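Colleague: sequence unknown, structure follows:
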């Protein structure tokens, strides 16, 4: 599978976004042009096999990783105690 050229900082950011439960694959595609299959291939290439298997098991079927499957409209929960708007 052909992956676009990404520098190490962008690869690290894609891995971080893919690891996060609430970041949908669509957000990664919008920012980096990587489809879900390409993200999976990148994760497989960049991670240890055991870490990849653990991630893959966790995100398979996870509704929050796909915008169309989400049951909520808003973004992340924000406590009233947090700073910022």
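Modeller: Alright, I've got the coordinates. Values in this document were obtained by computation on a predicted structure and should not be read as measured data.
Colleague: going forward, measure contacts between C-alpha atoms and count neighbours the same way
Modeller: Fine.
Colleague: residues touching residue 45, list them.
Modeller: If you count contacts by C-alpha atoms under 8 Å, 6 or more residues apart in numbering, residue 45 has none.
Colleague: so how far is residue 16 from residue 27?
Modeller: Computed as C-alpha to C-alpha, to the nearest Å, the residue 27 to residue 16 distance reads 12 Å.
Colleague: show me what contacts the most centrally placed residue in the chain?
Modeller: In the chain, the centroid-proximal residue (C-alpha atoms, centre = their mean) is residue 18; its distance is 2.1 Å. Residue 18 sits next to 24-25, 28, 39 when contact means C-alpha under 8 Å, 6+ apart.
Colleague: take the one below as the second:
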């Protein structure tokens, strides 16, 4: 697990932004930044006020679009900068 001090502030801001977006799956964050869902949750817990974190967790817990395997569609707005190998 990467801890937030190892990440640049701009990177942390982008991860938080992607985590808040309903249509950006955790898999996209993992692909781009190498953070698993549990790592993103831990980062969000550290970076947010507890009330904001609870509100976010309630939203993503019931949000089917945050997990690729639960989606009813394949393509989203996320476009990886990495090429598939």
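Modeller: Yes, it's here. Predicted, not measured: the structure shown is a model, and the values here were computed from it.
Colleague: Would you reformat the contacts of residue 18 of the first structure as CSV and include distance to residue 69 of the first structure and neighbour count?
Modeller: Listed next are the contacts of residue 18 of the first structure as CSV, based on distance: C-alpha to C-alpha, whole Å; neighbours: other C-alpha atoms under 10 Å:
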residue, distance to residue 69 of the first structure, neighbour count
24, 10, 21
25, 12, 20
28, 16, 19
39, 18, 22
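Colleague: Residue 29 of the second structure contacts residue 35, correct?
Modeller: Yes - in this structure, residue 29 of the second structure is within contact of residue 35 by C-alpha atoms under 8 Å, at 6.5 Å.
Colleague: Quickly list what's touching both of the two.
Modeller: Shared contacts of residue 29 of the second structure and residue 35, defined by C-alpha under 8 Å, 6+ apart, are absent.
Colleague: if we can go back for a sec, who has more neighbours, residue 27 and residue 16 of the first structure?
Modeller: When residue 27 of the first structure and residue 16 are compared for neighbours, residue 27 comes out ahead with 18 against 12, by other C-alpha atoms under 10 Å.
Colleague: Residue in the second structure paired with that one?
Modeller: Aligning on TM-score structural alignment places residue 27 of the first structure opposite residue 28 in the second structure.
Colleague: any idea how far that match lies from residue 53 of the second structure?
Modeller: Taking C-alpha to C-alpha, one finds residue 28 of the second structure at 20 Å from residue 53 of the second structure.
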